[in-house]
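Colleague: take a look and give me a structure for this.
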Amino acid sequence: MNANCTKLHLFIDGELGDAEAEAFRSHLPRCPACEEGLKDLLQLEMLAARALGGAALEAEAAAPAPAPAPEKPDTKVVPLRPWARRAYQAVIPLAMAACLSAIFVYRQAPADVPGVVFLEDMGTRGLEERLSHPRADHWRPYGPMRGSESSVEALPLRPLADLEEREDLRGVAAAYLLRGDLRQAEAFLEREKPSADRDNDLAVVALKQRSLTQALELLNRALRAEPRHPQALWNRGLVLRELDLLDRAADSFEQVAQLGEQGWSQEARQEAERLRGLYGKASK
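Modeller: Next up, the predicted model:
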């Protein structure tokens, strides 16, 4: 690391003088750490703006454009939104330095999303609930993380940007849910079109927040639309179990078992039998 490495944020914000900015542009292609840092900062800023400011941006885009002012010599056109201005200032000079392809955030043909986004390489699953996204619903034995454990890998930003570019909002939400970030997951699910899958995943958020009545309402709505929805049946069993309605919870898990899904059906049948045993003891 040299002195230029400490100026990345200033460069992104357009706060360097001409000489310092030129020195940083010369430094960037020779410094992999700064190049990676610039990619991540741009992706994080754009992703946050889309997730949390989508409605405001849409309203601004729909508003009538003001009449343009007469152009004066040497006038520079500055984008209205600060994050867009900073991204523009960062990307255009790098294009002049012949490294645009290395920092362009949204690629024309996104690469396949790596398994780390959905924690597919882990031997156990840390989430007892089931998510509707196929990449997040691969069966593995349930092994809840302890409070002191921190083995879950951090969420990489570039694949997350790829998912959002593909409008796979449930995929982004699933990646956050697998890491316990309920606020971000809910923000992306709220942008998703209504569906049984969306209701199921919102129910997982509600269940994690201990809003059991809301979770049950969402799951019942999903099952009215798709009565054999496997994730909704499974999660309904979890909610009913939390409500101490053990016999009804066992029924819901038994319905999952009858679907014949590899791994899930066996675990569902075992849970149904366990719950029926508990219900029988409680009834005596």
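Colleague: only C-alpha atoms for contact and neighbour calcs from this point on.
Modeller: Noted.
Colleague: now the host helix or strand of residue 24: buried residues?
Modeller: Assessed by DSSP states H and E, residue 24 sits inside helix 18-27. Of all the residues in helix 18-27, those buried under the rule 16 or more other Cα atoms under 10 Å are 21, 24, 25, 27.
Colleague: again with stretch 270-284
Modeller: For stretch 270-284, the neighbour count (16+ other Cα under 10 Å) marks 270, 271, 272, 273, 275, 276, 279 as buried.
Colleague: just give me the neighbour total for the residue nearest to the third one when sequence neighbours are not counted.
Modeller: Nearest in space to residue 272, with sequence neighbours left out and distances taken as Cα to Cα, 6 or more residues apart in numbering, is residue 250 at 4.2 Å. If you count neighbours by other Cα atoms under 10 Å, residue 250 ends up with 27.
Colleague: next one: residue 53
Modeller: Neighbours of residue 53 (other Cα under 10 Å): 12.
Colleague: that one: what's it in contact with?
Modeller: Neighbouring residues of residue 53 by Cα atoms under 8 Å, 6 or more residues apart in numbering: there are none.
Colleague: can I take it that it is in a helix?
Modeller: Yes - under DSSP: H, G, I helix; E, B strand; the rest coil, residue 53 sits within a helix.
Colleague: I have a second one here; can you model it like the first so I can compare?
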Amino acid sequence: MSDERPTVRPVNLGRLVEIAHFCTGGERSTTDVSSALDVSKRRARETILESVRIGLIEPVGDADDEVYTATAVGKRFVDIVEESNWGSVSNILETRSPHYGEFLDLFEDNDTVEPDDALERLEDRAEFTPYEYNETSLDVIGGWAQRLGVVQRNAFDGSFYTTRGDEIPSNFPYVLLSIADEFEESAGVNLQKRYLSIPEIRECTCERLGCGRDVFDDALVRLAQQNIGKVELSGAPIDTGAKDARYGIKTIELADGDELISTDQSSEQVMRGVEQLGKQYYYFAVYDRDLQFNEDDD
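Modeller: Next comes the predicted model:
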């Protein structure tokens, strides 16, 4: 397997962290990596070669020995992971990984990028480079960015978008009503006669406003508290469109056990409701469109 492979290898962020951390302990062979990561030698080799390309580890000794150790960059990478400094982790990958860096460049002039458009633009940019992109590449590098909090991905249509901090804009109620109208128009049902899925509205609103999912949840609960009788949170998780959610939410955090970090990808997180007074709500209904919204009301 050549280290000149043009596409990014299917190595998730957790594996990059694991191998860099493992190789800080000394010289490691492919067999060592395979055993430590509990993967086949082929998968271990893929992880090694992508980590070498990024510069997290490097070969030592004769080329035939296939022994690797962490580089200075790799050691720094592990240090900032241990600090949960995910922004700096992203900065290292942006600088060291040609594929990841090009992906993030897509958002310099765009807040939202659809998958097909992202792939087309990446392919155009790579025309005179040794690199290539495909759907798997997009999932891999997009997954790194999601876990590090650089972008979010709409769980239903796959669009990538950037977020703008922890503030919700004052036009939140109007955007929410507009999205609710779009759902109702597509369903052909009057808004006041149907409960709408909070998970589906959450994904669309977060993309439209560039806000985090937790920010949306807090804003929706505040809106309900400030507009009693005008809107309602209701319902149990009977069927909130989980079958239509193609992409789970990807996360990364420090682990409590022997492992350095843990990663997660879950459609259950996508389909969660919002919590108010200890109870989960999965549906949203509007009875009066004249809504008040005080962003500072706790």
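Colleague: TM-score for this pair?
Modeller: Remark: TM-score between the superposed chains equals 0.28 [TM-score structural alignment, normalised by the length of the first structure]; 132 aligned residues with a Cα RMSD of 6.2 Å.
Colleague: quick one: the helices in the stretch 101-250 of the second structure?
Modeller: 115-125, 135-147, 172-187, 198-209, 213-226 (DSSP state H, counting those that start in this stretch).
Colleague: which strands and helices sit next to the helix or strand where residue 224 of the first structure lies?
Modeller: Under the criterion DSSP H and E, the helix or strand holding residue 224 of the first structure is helix 212-225. With contacts defined as 3 or more Cα pairs under 8 Å, 6 or more residues apart in numbering; DSSP states H and E, the packing partners of helix 212-225 of the first structure are helix 196-208, helix 230-242.
Colleague: by contact count, what packs against the last one?
Modeller: Identification of packing neighbours for helix 230-242 of the first structure by 3+ Cα pairs under 8 Å, 6+ apart yields helix 196-208, helix 212-225, helix 246-257.
Colleague: how about these in JSON lines, adding distance to residue 283 of the first structure?
Modeller: Shown next, in JSON lines, are these (distance: least, Cα to Cα, whole Å):
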{"stretch": "helix 196-208", "distance to residue 283 of the first structure": "26"}
{"stretch": "helix 212-225", "distance to residue 283 of the first structure": "24"}
{"stretch": "helix 246-257", "distance to residue 283 of the first structure": "10"}
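Colleague: wait, residue 206 of the first structure touches residue 214, no?
Modeller: Yes - counting by Cα atoms under 8 Å, residue 206 of the first structure does reach residue 214; the two are 6.5 Å apart.
Colleague: residue 51 of the first structure and residue 190 touch, don't they?
Modeller: No - assessed by Cα under 8 Å, residue 51 of the first structure is found out of contact with residue 190, at 9.7 Å.
Colleague: thinking again about what came up before, residue 206 and residue 214 of the first structure - which one has more neighbours?
Modeller: residue 206 (20 against 15).
Colleague: give me the nearest residue to the more buried one, chain neighbours excluded.
Modeller: residue 215 (5.2 Å).
Colleague: coming back round to it: elements contacting the helix holding residue 24 of the first structure?
Modeller: For helix 18-27 of the first structure, there is no helix or strand it packs on, judged by 3+ Cα pairs under 8 Å, 6+ apart.
Colleague: I'd guess residue 58 of the second structure is in a strand, am I close?
Modeller: Yes - the assignment for residue 58 of the second structure is a strand, going by three-state DSSP.
Colleague: that one contacts residue 70, correct?
Modeller: Yes - using Cα under 8 Å, residue 58 of the second structure is in contact with residue 70, at 6.3 Å.
Colleague: these two: which has the busier surroundings?
Modeller: Just comparing residue 58 of the second structure and residue 70: by other Cα under 10 Å the higher neighbour count belongs to residue 70, 28 against 21.
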